[in-house]
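S.K.: Curious how this folds, go ahead:
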Amino acid sequence: MSNWFKRNGIHFAIGGIFLVICFLYLTPAFQGKVLGQGDVLGAKSTTTEIDAYKAKDTTILWTNQIFGGMPAFQLWAPYKANITTHVIHVIDTIFPNPIDTLLLFLFGTYFLFIVLKLNPWLAAAGAVAFTFSSYNIILLAAGHSNQAFAISYFAPLLGGILLAIRGQRILGAAITALFLSLEIRANHVQMTYYLMFAIIILACIELYHAIKNKTLNEYLKSLAYLGGAIAIALLVNASILWSTYDYGKDTIRGQSNLKQNTAEPSTGLAKDYAYQWSQGVTECFTFLVPNAYGGGSGTEHLDQNSATVKVFTDAQQPEDRAIGIANQIASGSEQIGMHGLGTYWGNKSFTSGPFYFGAVICFLFVFGLLIVKSRLKWWILATVLLTMLLSFGGNWPYLSDLFFNYFPLYNKFRVVESILAVAGLCFPILALLALKEMIDAPDRKEITKKLKLSLYIVGGLLLVLIVVPELLLSFRSTGQADSVANLTQSLQNDAKLAQAVSAAIVQDRISLEKADAVRSLIFVVVAFGLLFAFVNKKVNVTILSLGVLVLVLVDMWQIDKRYLNADNFADKQESITPQPREVDQFIARDTDPDFKVFDTSAPLLYDTHNPFFHKSFGGYSAARLKRYQEIVDNQFTKSVNHDVLDMMNVKYIITADPKTQNLTMQANNTACGHAWFIQKVKFAKDADEEMQAISSFNPKEEAIIDQQYKPMIDQKEAYLDTNATIKLVNYNPDHMTYESSSAGSQIAVFSEVYYNRGWKMYIDGKETPYFRADYILRAAQIPLGNHKIEFIFHPTSYYTGETLSMVGSILLVLSLGFAGYVENKKKTPPTKAA
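M.R.: Next up is the predicted model:
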């Protein structure tokens, strides 16, 4: 045992360094503070009802808290049979967010570089480079926890695949199964999907070399082991994948229900929506110079020396006021019409920050392109080129449109720039492989030549960006002219001052870019000097490795602190929930367990406030139902359809005074309630006719029903009893109970969202068919007499999926145990016979 610790002492030392780095970077988190993340707040609002039931030790898979009602699969679900759920829980208990994520990045990437046979200090440098790639840190600051988790498993997953391909099939397959299971459990399908491109390219390159070297059988054996690993990982996550697949058909990523008058595509997302966050073609200069495009929206502070502030001080504004006005404009806020005048001048509506891979890493990446002979270079280069071209989205649609129109599932995802997270891993891999090649190279003369060429390429580019940056960058946004017009109005039609501000903003953008270009050039020159000293035998491998580690850490640390620092943290209680408004407090007096609130002062599809306090007609989730989205597009875009609010049981409507923004609340006395019997049925031939019919109707008296459900209605038995009653007697989001009393068979409509992939209806304990009414609600024919009516949500995809997950989890544990046994047996020397 003591020999084992001695052999692995350096790994423990580096692990300790990783913990120190985490402590120093995330000190407030160790002090019990939490990130005040905007997207975390939004996500938290969606799970208000779910959390309330969790506190009672009850699990619900459906919530009525947002969008009138939806499955909880993409908000929160326990997935207790999945062993990785418990692994993540243990990690999160020991190291709370975001410490856990940062450590997963560091240790997972370190493992990959050890697999690539780098010395531990260089492996640590590679781990730091990827971990602190600005996009990963920005995700933590924004609260995209699942996405960050998914990216953190990229490196160890690739490490497992490489082990299997290189002959350690049992160990490699077991590690692949583990990290692919964790990757899928992170439940960010988009990032897993993007990583798949890199894996496919790697597999194709390895296949080519297997055929070339006549080792195809060995390669196919490795693929067979990896196939088994994939099967185990899929089985472990059966409940997640099945539920997501099932639900996905009915979300905004699924097939359109309408053929006419629809803003939604026939299948998948709308292209403009998917391409909304596309990387600018020249915006990739931020890989090397973080502020090449002006940084993030509102992240760069203009001081008294900035050109924009001077414009206002020259206009006789006090310096403090001038700084305030300049920074308000430079924030690029769309709400005040200044998007085109922000320091960030790209085409995205806003951005939290750039993709910065590091000046040192970019320099070493170019060096790697020149000296690395391993076939991994071609895998990395192909992956980087593909991910860059796809990240351009609408800014260079030629390749993106091909993938969007023809590549399976590609049109299900938005924010296409996020594919650069894969490139963010590829850059440090090639950069560190370049150092390994340099260390192992016998011909120092050839290395020196290529090292100098790398400096000329990267240093020359940086000199251009310092001396004549406008040769490569325009520094002018596409919306600048419109913003100048808006600013002119705000300045009481002073067009001259508005134009001066516009010109000054451009100068400030140039200044920000130049400052970072100079900074990057310094890091590149220092890195070159360190490598040059090693080539000339002035420093040894250890000094070189430690020097690179320190350089990379300082380089990335300085930039990342712009986006995640102590100011992002707050005391736990301060960051969890917004304060209720007076209207919220008034509505809270209503003890009715199930009614909706419509707030006209909040963005309907991005409402992160009301779900904290009410069951909201709006909400915040990209996994909303397609039918709900179609109702919003057709019934709420031009005006508010009050009939739809009535049928959805919207009991209160909040409005804001256009001048004072003071909020008022009014009770909606025409709300239909939880359930009601209707007087007549109107059949629609398809979804378009159904949508048109609900544009103006009386939901209390009439139901619009698709003709496909006509066989489920016995009109001969139908009988109008004006004294009939139906009422909600017990509310649970997964189990709604009603009681009815009627002298005849009648059609009842329920103000609950229709979703037939899990909801079952029972009348007096007997399962009974139900159908859809009014485009999005549930309805059923209730027989005469007194009855107990129950709607129970019991999706097969989840409950049967959990059984399969348990089987997969057992297989995963067994495979890891067997791999450990085999590896230990290899290292144990055979005992000599006495």
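S.K.: only C-alpha atoms for contact and neighbour calcs from this point on.
M.R.: Noted.
S.K.: Pick out the residue closest to the middle of this structure.
M.R.: With distances taken as C-alpha atoms, centre = their mean, the residue of the chain nearest its centroid is residue 147 (4.5 Å).
S.K.: Quick one: neighbours of the closest residue to that residue other than its chain neighbours, just the number.
M.R.: In this structure, residue 147 finds its nearest non-sequential neighbour in residue 188, 5.7 Å apart by C-alpha to C-alpha, 6 or more residues apart in numbering. Neighbour count of residue 188, defined by other C-alpha atoms under 10 Å: 19.
S.K.: swap in residue 351?
M.R.: Neighbours of residue 351 (other C-alpha under 10 Å): 16.
S.K.: in a strand, that's where it is, yeah?
M.R.: No: counting by DSSP: H, G, I helix; E, B strand; the rest coil, residue 351 is not found in a strand; it is coil.
S.K.: Another for comparison:
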Amino acid sequence: MIKKEQSLVGKIVPHIIAIIAFLAITMIYFSPLMEGKILSQNDVMHYTGGSQELREYYNNEGESSAWTGAMFSGMPAYQIGIWGGSPNFLDYIEYPLKALGGSSAGPVFAGMLMAYILFCLMGFKPGFSILGAIAYSLSSYNIVILEAGHVTKAWALAYMPLIVAGIMVLFRKKILLGGLLVALGLALQIKSNHLQITYYTGILCAILFIAFAVQMLSEKDIKSLLKASGAMAVALVLAALCNMGSIYANMEMARESTRGKSELTAAAASAGEKQSTGLDKDYVFAWSYGKAETFTLMIPNIHGGVSGGTLDQSSNLYKEMVKQGAQVDPKGVQAYTYWGAQPFTQGSVYFGAIICFLFVLGMIVIRSKVKWGLLIATVFFIFLAWGKNMEWFNDLFFYHFPLYSKFRAVSTALVIPALTMVIIAVWGLKGFFTADIDKEKLKKALYISLGIIGGLCLFFWIAPGFFFNFMAESDAAWRTQVPDWYYNALLADRKDLLSSDALRSLIFVLLAGAVLFFSLRTKMEKQKLALYGSIAIILLVLVDLWGVDKRYLNDSKFVNKNTYETQSFPQSTVDKIILQDKYPSYRVLNLANTFEDANTSYYHKSIGGYHAAKLKRYQELIDHRLFNEVGFIRQKANALLQQEVAKLQQGQGSPETINQAMQDSISPMFGATTALNMLNAKYVIYHPELAPIVNPYALGEAWFVPAYKFVNNADEEITAVNTLNPLEMAVIDKRFEQELSGLNIVTDSTATITMTEYKPNILKYKSKAATEQLAVLSEVYFSDGWQAYIDGKEAPHFRADWTLRAMRVPAGEHEIVFKFEPKDYYLSRTVATASSAALILLLIGMVVMPFVRKKQEE
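M.R.: Next up, the predicted model:
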């Protein structure tokens, strides 16, 4: 009995040590968290601003809303954040993982833990499993996206190894364990709500499934293949059921958002382009990884690293600027160091020079045919990441592969090689140390691997100019604005960045190669050799990746937790003035970066916002009307403001005279801004410390129109809006013709309709009219969820003026209430609650049952 307990302890201790190591690495890397700081992340700031209304509504009134009026004049909150509602029991699994920091350290620790589980279940000893965990989770892309605030992506990547672990176990004929791991991993990944990563993971799993299926068919093991396939299918269904709420919401948004197919045909036809069922092709392929840029996987600065990088005092540019008499910061100068194929980047995708070296070694050493499936997946996803740089290949997927056109930034596809290459690398190292392979063959494999990866690093170090000219296409945008000496010095620095990192990578490859070469010469027993060898490689990989990661996410990126929100969203003078207006319906137009800014939404109902999946029709209104209208106002306002500020600096005028001048000059211009007026853009922010411009042409929350006309399609409708007077006429798609059957509008000059109460998901109005009227409301139309009631009875409403709501209002005095009640969504969340509870019970049962059986046997 004692021996059994000692044996059990002996098995558990290495795993405990591994977890402690992961915690230590994570806590040291993110040490500012322990000092009461948090990571400052741009996308998290956008999220905080865009979700503030929903969070405040839940905290103050205890109610949940699936709609927000704070961004883009109103949109579903499915992909913003919904507080309250039916619980998901997967939260209880995530709580401990997120304890270190849900938007910073948490995904890194979780990624290590999940990758460790993967390698352990592949039969690797703890040393090799720790190596794989560190190599995967500290791959630079996982760190770069955290710095940018792409938190949902980081969590989705953290759970990916668990799904792959389930696949591996399934095809090792452990059906229950494999099925539950796939279900759990996929359920957690879907819950993280980054469908692009789940989409890529699905393709990876399909490739692995085919690889294993081919292997089983060759062995004529049809029974095991059918069992594994069945378990996998059940796991997929269970994972989906655990996330029915988010799946429903994403399906809805895939149809209605910018990721859905446009009803407009004229623009595409005139351009002679194929129409996709999702995003615009140029938008999808904008962030395409360059073919030569792919060498960043082993040499991080081969294309300059981060856009706007800092060059220190030893750089050519710094020295030249000092020589030319320019004032420079002692800490360094910022410059366009990046010269790759993407518009800009926040950091290189670096897997590690050692991992690339071991990957080549693994392809030689590994005997299993599964390596070919992993290689195919690696090459396939690199091709996808190249996007427009391999157009013939990626056009095929963009136009014909289901859902592919729904996702942007195709360079993201490199997340799959980040896992597959680590699997092959660690597997190859394990084989090198433990497999029964002739030493001469191992020596040959070592020399080939060193020759390929080390040789490339050597060539890039000694002759970088032989391969590249260090000029980027994007340089043309600013090249003429700087003198020749500046540009030439920058090109020299780009060359030096490549050369120095090539040398750095070469050193790490040679050190790792030395460890392997020494292992061939020693007579140490294989078990000890594997342990000490894996420890040495772990330390080298950790130092390698840590050094590169700290270039992108270091202690300077953290800010004080207690003051973060107040400093990120300070209530400015203009905010305070606008918030004095207690009327519930107005909207605010911020002229500063209108459609890429969610800060305004923190305090106000904004015309603009920031979201990757805004409603398609609203985006098309931006494209056809709002962009020009906002630009028209912005250009005049900025020019006038500069003039008035110049006067103030000369001792003429005051902030009050500036406000008056802006109001007098700018407000008449709103007579030409049809779309802004019908969206009720009452206040215009042009400077945070000056009073807003008040738009006298804003149409208010609702109005009655004396006439309407039908249009045949979306092209006619958007064209009609360009010349529309929304107070005199409503433009309505003919599909709503039945809703207006028999309506004969008799103009009533005394008729009124006003908003009496605003909540994100409940709008109340009072109407009074002598005859039946047609009302248009300055609220965004969304077909699935909004229900209208007149005096408590459900009433139909429909779309007008491209993106607004309209309805028939009977004669007399009435209360009109709009409620956002997406019944299918709430039902799907209930299904998710029950399914997640079932999954948790199954997991508990799997853990508990062996102990119950053992007790019964005793």
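S.K.: ok, now which ones touch the residue nearest to residue 147 of the first structure?
M.R.: By C-alpha atoms under 8 Å, 6 or more residues apart in numbering, the residues touching residue 188 of the first structure are 146-147, 150.
S.K.: any idea what it aligns with in the second structure?
M.R.: With TM-score structural alignment as the criterion, residue 188 of the first structure lines up with residue 194 in the second structure.
S.K.: ok, now residue 46 of the first structure?
M.R.: Using TM-score structural alignment to pair residues, one finds that residue 46 of the first structure aligns to residue 50 in the second structure.
S.K.: thinking again about what came up before, how close does the residue nearest to residue 147 of the first structure get to residue 75 of the first structure?
M.R.: For residue 188 of the first structure, the distance to residue 75 of the first structure (C-alpha to C-alpha, to the nearest Å) stands at 12 Å.
S.K.: cool, residue 93 of the first structure as well?
M.R.: 20 Å.
S.K.: Compare those two (neighbour count), which wins?
M.R.: residue 75 (17 against 11).
S.K.: tell me the contacts of the counterpart of that one in the second structure?
M.R.: Superposed on the second structure with TM-score structural alignment, residue 75 of the first structure falls opposite residue 80. Taking C-alpha under 8 Å, 6+ apart, we find residue 80 of the second structure in contact with 47, 50-51.
S.K.: Repeat that for residue 357 of the second structure.
M.R.: Residue 357 of the second structure touches 425, 449-450, 453-454, 509, counting by C-alpha under 8 Å, 6+ apart.
S.K.: Among the residues you listed, which one lies nearest to residue 779 of the second structure?
M.R.: Closest approach between those and residue 779 of the second structure, by C-alpha to C-alpha: residue 425, at 55.3 Å.
S.K.: for the stretch 551-700 of the second structure, what spans make up the helices?
M.R.: Along the stretch 551-700 of the second structure, counting by DSSP state H, counting those that start in this stretch, helices occupy 564-568, 573-579, 616-621, 627-649, 655-666, 674-678.
S.K.: What residues sit buried inside the fourth one?
M.R.: Put plainly, it is helix 627-649 of the second structure. For helix 627-649 of the second structure, a neighbour-count test (16 or more other C-alpha atoms under 10 Å) marks 629-630, 633-634, 637, 640-641, 644-645 as buried.
S.K.: now those residues as TSV including distance to residue 484 of the second structure?
M.R.: Converted to TSV, those look like this (distance: C-alpha to C-alpha, whole Å):
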residue	distance to residue 484 of the second structure
629	39
630	38
633	38
634	35
637	36
640	36
641	35
644	37
645	35
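S.K.: Out of these, the closest to residue 714 of the second structure would be?
M.R.: The shortest approach to residue 714 of the second structure among the buried residues of helix 627-649 of the second structure belongs to residue 629, at 20.7 Å (C-alpha to C-alpha).
S.K.: Contacts for the helix or strand encompassing residue 245 of the first structure, please.
M.R.: Assigning secondary structure by DSSP states H and E places residue 245 of the first structure in helix 238-248. Helix 238-248 of the first structure has contacts (C-alpha under 8 Å, 6+ apart) with 71, 73-74, 79, 185, 187, 234, 254, 623, 757, 797-802, 804-805.
S.K.: Take those and keep only those in strands.
M.R.: Within these, residues falling in strands by DSSP state E are residue 71.
S.K.: Just the buried subset of the contacts of helix 238-248 of the first structure, please.
M.R.: 71, 73-74, 79, 185, 187, 234, 254, 623, 757, 797-798, 801-802, 804-805.
S.K.: Going by distance to residue 781 of the first structure, which of those wins?
M.R.: Distance ranking of those against residue 781 of the first structure, using C-alpha to C-alpha, places residue 757 first at 19.9 Å.
S.K.: Aligned to the closest one, what sits in the second structure?
M.R.: Matched by TM-score structural alignment, residue 757 of the first structure corresponds to residue 784 in the second structure.
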